[in-house]
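Novice: Please find the sequence and the predicted model below.
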Amino acid sequence: MIVSTGLACTILVGGFLLLVLLRVPVAFALGLATLPLVVMDLRLTPFILIDRMFQSYNSFILLAVPFFLLAANLMNSGRITDRLIDLARVLTGWLPGGLGHVNVMVSMLFAGISGSSTADAAGCGKILIPAMQREGFDTRFAVAITACSSVMGVVIPPSILMVVWGGVMQISVGALFLAGAIPGLMIGGSLLLTVYVYAKRRGYPTTGRPTMREGWRAFSRSILALLTPVFVVGGIVLGVVTPTESAIIAAGYAMILGLFVYRTVSFRDLGRIFYDTGRFASISLFAIGTATAFGWLLAFFKVPTLIVETLTYHDVGLFGTALIIAALFLLFGLFIDAIPTIIILGTVLMPVAADAGMHPMVFAMIGIISLAFGLVTPPYGLCLLIASAIGGLNVTQVLRDVVIILIPMLIVLLLVMLIPELTLWLPKLVMPAAV
């Protein structure tokens, strides 16, 4: 039997959604959804899918994922987050709603070091949510702003999602890092403005103006940590190291800071840190394998071609295509982790974007920013789940504030679609050959 494109798409997507609704873990659901087609179509065998899974692991660039996770875990365990919070307090704590601004600013600083939103939500949330509660902030707002600001970890370089995107789509990771800088700062600025409005309306307190001595002390205590993005992003952009090598450097540098410079990590702690990193990395990498098999089947049955033909027939234009792409990433992000979504949906939509005349860097940023929203939107919403657990609230109690805070971030996403130079200007300036 030869399965048609429409039937194959229905079986794959329908089977996957059914398994997710039955609470089967996403990585397993992706693999199990492919089995009916293997049985039905004479051209397919289980060995083809297994081969595709193993081929997805044969990528040097994917080694960057566990090492960036290790760097983030070492930063949190080494209490480097505390030093970044002190610096953020000096920079923005004197504004109305001081700790809210500190929350956003430390997420921007941490994003430039770890590349992981979940590490940001956990590390910063454990300190800042209780502190904001003590200062009289509404717990729902404290949880919402912690969760929403943590998504900058996947937009501001270095970013694990950008490493995966570059490896899957064969795009320069260094150029992607540069492409995310301006949109990431814009998201940070929109969140700071949102905190300001909340603080004015609700009368949230400031933390007081710092003295020059306090400012210098906070900067000097955090300067070594702030050098991490210089080594990571700078090394890739200058062509000195590969993304994987830069991730190893970040992890090694974080270990040196924790063990020997700040002495906040002991050799006994390393076993637990390595175990946690290995556990999270294995989940991500297994999902990459099953998502690759799922995405390959979509391509095998020419689902991308069907989508391109449909959009071409209706002639929605460049901006219309961008809106459809963003909507699909936002929809998938509600249910699936970002990494398998990149492999499944990114590879399917890449020819759609190319057919509409969209630059690959712009396509990448639309996808990555859209997927960032999935970290704070139920039912997946991993960062929201982490922050809610820390604040002792149910997710539904926080949703109203999350929606309000996400509105300025959606405006930034629309600006990225409307003004491609927001994404392309920095890569063209620094790495024109890669663009």
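Specialist: Structure received.
Novice: CA atoms for contacts and neighbours, from now on please.
Specialist: OK.
Novice: where do the helices sit along the stretch 51-200 of the chain?
Specialist: Counting by DSSP state H, counting those that start in this stretch, the stretch 51-200 of the chain has helices at residues 64-77, 80-92, 98-114, 117-134, 139-150, 160-169, 173-202.
Novice: Pipe those helices into JSON lines and attach mean neighbour count and distance to V398 per row.
Specialist: Shown next, in JSON lines, are these (neighbours: other C-alpha atoms under 10 Å; distance: least, C-alpha to C-alpha, whole Å):
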{"stretch": "helix 64-77", "mean neighbour count": "26", "distance to V398": "25"}
{"stretch": "helix 80-92", "mean neighbour count": "23", "distance to V398": "24"}
{"stretch": "helix 98-114", "mean neighbour count": "28", "distance to V398": "16"}
{"stretch": "helix 117-134", "mean neighbour count": "22", "distance to V398": "13"}
{"stretch": "helix 139-150", "mean neighbour count": "28", "distance to V398": "5"}
{"stretch": "helix 160-169", "mean neighbour count": "23", "distance to V398": "26"}
{"stretch": "helix 173-202", "mean neighbour count": "21", "distance to V398": "15"}
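Novice: Pasting the second one now:
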Amino acid sequence: MSLSQAVRPGAGAPAASVAGVIDAWLGRCIEFVAAVLIVFEVALLFSGVVARYALHHPIVWSDELAGSVFLWLGMLGAVIALRRGEHLAFNALSQRVSPRAQVLFQAVVLAVVFATLCLLLKPAYDYVEDETFAVLPNLGVPSSWRVLGIAVGVVLMLATVLLQAVSRGNFRATASGAAIVLVLGLVLWQLAGPLARIGNLNLFVFFVLIVGAAIVIGVPIGFAFGLATLTYLACTTSTPLSVVVNRLDQGMSQPLLLAIPMFIFLGLLIEVTGFARTIIALLASLMGFVRGGLYYVLLVAMLLVSGISGSKVADMAAVAPGLFPEMRRRGAKDGDLTALLASSAAMADTIPPSIVLITLGSVTGMSIASLFSAGILPALVLTVALGVVTFVRTRDDTPPEDARPDWSKIRKALLPALPAIALPFVIRWAVVEGVATATEVSTIGIVYALVVGILLYRPVQWKRFYPALVETAVLSGAILFVIGTATGMAWSLTQSGFSSQLAKAMTALSGNAAGFLAITIIVFVLLGNILEGIPAILLFAPLLLPVSHAFGINDLHYAMVVVIAMSIGLFAPPFGIGFYAACAIGKVAPDEVIGHMWRYLGALIVGLIAVAAVPWFSTAFIH
């Protein structure tokens, strides 16, 4: 069940009809503004590269302006995703109940989203007021202009929910859903005193029971995280709720995350300009005689592009649009494709220049160059594990029409594909040579794709350009909103003291090095699943690395185990943000993917155990 299913206009109701018209008009306006912001971001970032590298006169205010526009883009994208029902959500249960129960579930979901936004409204306004006293140093304007995007986004999402609730025209179901949420909220408020007195046991109530129940009935993941964090702080602490908006801002405004919409757009542009068509023709001719050949292409492609953008989401967005259409045409199942995409993103988190490794090195004092060298073999071990599963899974597939490679077809496909194949090498060259940052480099790819597409791969499908911009905003907003609310949840867990308590418990339970590594794997898979990757690293790696010294575990070896375990958790259901991001990029419902995920996650776990058991995989290239 998506939110859009809960908002169909009532039959012939005048109010519903008017609300539907207003909702459609408002949606078109927001989509247009979001599309303009994406074009502006591309132009601004690319201009910054040209000014700095070619003209040697950097634009000092470009990063501040890009970051400000990015926050607005993320919130407007979240509004569009809410209107379209494309926020990341788990719908398996809601689709298996009776039609009458589905209507009630939809109403409850609508009410939960509305309640979360209401709880955010006043804190968002307070946060804007607080930021009026801060000034962006290079632009010289109040920071409130930047964070106003959060408040505007919350207001627009509230308007969207109200308009769509009226459009649905089912007053009884809407009232029932609102009543259920209101009663539960009052009960929780009455229990605030006892919950505060039981200490950190209340974390189970808010971050397991409430989050789990909300996700199970189909509440979008970001709103489930946000509701749990807001109610936890309101019921058990004296912390002002504007802190949640601050964490939302910090989570969505990380400079590296700007790579997400840029690479999503680049991935869509690859298909619009004809790059995908020529690359797929070559790959099909190269691997067409192998059963499941394009599955292996997907694995290798993720291995090659990993680390270019610094974001796993951006890596997936760059690869999937080019490969998925052809794989689907050849009979691949949507759920299986998306499961392999998520798993291949998880396997490649140690490939340099990985932002996770950079983060780990910065918070622990470990050599980033050594971490880069240590990460190569573990990634290859996981690739082999996934390759074995792919081989077993596809060996019973229908044999390809060609029994051996057709070299004449390969030569014919190679020449037109060369400019397209050069794209990832151009991007990586720009990063390695310092021409552009990981955030900016996607714009070089976008400009390259446009120029080559116009000159060589004609005709360019310009009518798909605007929809690609809107789709970029939708995917970016859905993903960034989850990251923002997950950052708030991670902050709450940190402030509760849970992280230090966990470190002490792990030390007490570990009998030897093997036991400590086993506990580390379990804990970081769970933390990666709940907290999102980098917050998990920031919270726990500095605490646990000194403990590993007591067991004689090599720092680099332990770092690889931590990063891989965290990454597996990040891409594992039911809470892993990366899993839902892969579903969004693949445009597949999460419940269609879960059944296929377990075989690939099992392979990753086997590979992780091998890396943990054999330190040489992590230290082979270290002198």
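Specialist: Thanks, I have it. Remember, it's a predicted structure, so these values are computed and weren't measured experimentally.
Novice: Which of the helices of the stretch 51-200 of structure 1 sits closest to L12 of structure 1?
Specialist: Evaluated over these, closeness to L12 of structure 1 peaks at helix 160-169, with 20.7 Å, by C-alpha to C-alpha.
Novice: what about the closest one, how far off from structure 2?
Specialist: Taken over the aligned residues, the distance from helix 160-169 of structure 1 to structure 2 averages 7.6 Å (mean C-alpha distance after the TM-score superposition for structure 1).
Novice: mind putting the helices of the stretch 51-200 of structure 1 in JSON lines, distance to V20 of structure 1 included?
Specialist: Supplementary listing: these in JSON lines, determined by distance: least, C-alpha to C-alpha, whole Å:
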{"stretch": "helix 64-77", "distance to V20 of structure 1": "25"}
{"stretch": "helix 80-92", "distance to V20 of structure 1": "35"}
{"stretch": "helix 98-114", "distance to V20 of structure 1": "29"}
{"stretch": "helix 117-134", "distance to V20 of structure 1": "21"}
{"stretch": "helix 139-150", "distance to V20 of structure 1": "24"}
{"stretch": "helix 160-169", "distance to V20 of structure 1": "22"}
{"stretch": "helix 173-202", "distance to V20 of structure 1": "31"}
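Novice: To R209 of structure 1, which of those helices lies closest?
Specialist: helix 80-92 (7.6 Å).
Novice: just how off-centre is the closest one within its chain?
Specialist: 22 Å (C-alpha atoms, centre = their mean, to the nearest Å).
Novice: which residues touch that helix?
Specialist: Contact with helix 80-92 of structure 1 is made by 75, 98-99, 101-103, 105-106, 109-110, 123-124, 207, 209-210, 214-215, 218-219, 221-222, 225, 258, as judged by C-alpha atoms under 8 Å, 6 or more residues apart in numbering.
Novice: out of the helices of the stretch 51-200 of structure 1, nearest to L35 of structure 1?
Specialist: Closest to L35 of structure 1 of those, according to C-alpha to C-alpha: helix 160-169, at 23.4 Å.
Novice: ranges for the helices of the stretch 451-600 of structure 2?
Specialist: Using DSSP H, counting those that start in this stretch, the helices of the stretch 451-600 of structure 2 run over residues 465-495, 498-509, 513-531, 533-550, 555-570, 577-586, 590-613.
Novice: Can I get the ones you listed in CSV including mean neighbour count?
Specialist: What follows is the helices of the stretch 451-600 of structure 2, written out as CSV (neighbours: other C-alpha atoms under 10 Å):
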stretch, mean neighbour count
helix 465-495, 24
helix 498-509, 14
helix 513-531, 21
helix 533-550, 18
helix 555-570, 27
helix 577-586, 27
helix 590-613, 20
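Novice: now the ones you listed as JSON lines including distance to G74 of structure 2?
Specialist: Output for the helices of the stretch 451-600 of structure 2, formatted as JSON lines (distance: least, C-alpha to C-alpha, whole Å):
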{"stretch": "helix 465-495", "distance to G74 of structure 2": "5"}
{"stretch": "helix 498-509", "distance to G74 of structure 2": "29"}
{"stretch": "helix 513-531", "distance to G74 of structure 2": "20"}
{"stretch": "helix 533-550", "distance to G74 of structure 2": "19"}
{"stretch": "helix 555-570", "distance to G74 of structure 2": "21"}
{"stretch": "helix 577-586", "distance to G74 of structure 2": "15"}
{"stretch": "helix 590-613", "distance to G74 of structure 2": "22"}
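Novice: Am I right that A33 of structure 1 is in contact with I11?
Specialist: Yes: with contact defined as C-alpha atoms under 8 Å, A33 of structure 1 reaches I11; the gap is 7.5 Å.
Novice: what about those two, which has more around it?
Specialist: A33 (21 against 17; other C-alpha atoms under 10 Å).
Novice: Need the counterpart of the more buried one in structure 2.
Specialist: By TM-score structural alignment, A33 of structure 1 lines up with A228 in structure 2.
Novice: Make sure I have this right: that match is in a helix.
Specialist: Yes: per DSSP: H, G, I helix; E, B strand; the rest coil, A228 of structure 2 lies within a helix segment.
Novice: Excluding chain neighbours, give the residue nearest to it in space.
Specialist: Excluding its sequence neighbours, the residue lying closest to A228 of structure 2 (C-alpha to C-alpha, 6 or more residues apart in numbering) is F206, at 5.3 Å.
Novice: spatially speaking, which residue is in the middle of structure 1?
Specialist: When structure 1 is reduced to its mean C-alpha position, the nearest residue by C-alpha atoms, centre = their mean turns out to be V154, at 2.9 Å.
Novice: Let me see the contact set for it.
Specialist: By C-alpha under 8 Å, 6+ apart, the contact list for V154 of structure 1 reads A111, G115, S116, S117, I160, L161, M162, I368, I369, A372.
Novice: 10 Å instead?
Specialist: V154 of structure 1 makes contacts with 111-112, 114-118, 160-162, 180, 184, 338, 368-369, 371-372, 375, as judged by C-alpha atoms under 10 Å, 6 or more residues apart in numbering.
Novice: that older thread, quickly list what's touching both of A33 and I11 of structure 1.
Specialist: Here A33 of structure 1 and I11 share the contacting residues L17, scored by C-alpha under 10 Å, 6+ apart.
Novice: gap between the match of A33 of structure 1 and L44 of structure 2?
Specialist: To L44 of structure 2, A228 of structure 2 is 37 Å away according to C-alpha to C-alpha, to the nearest Å.
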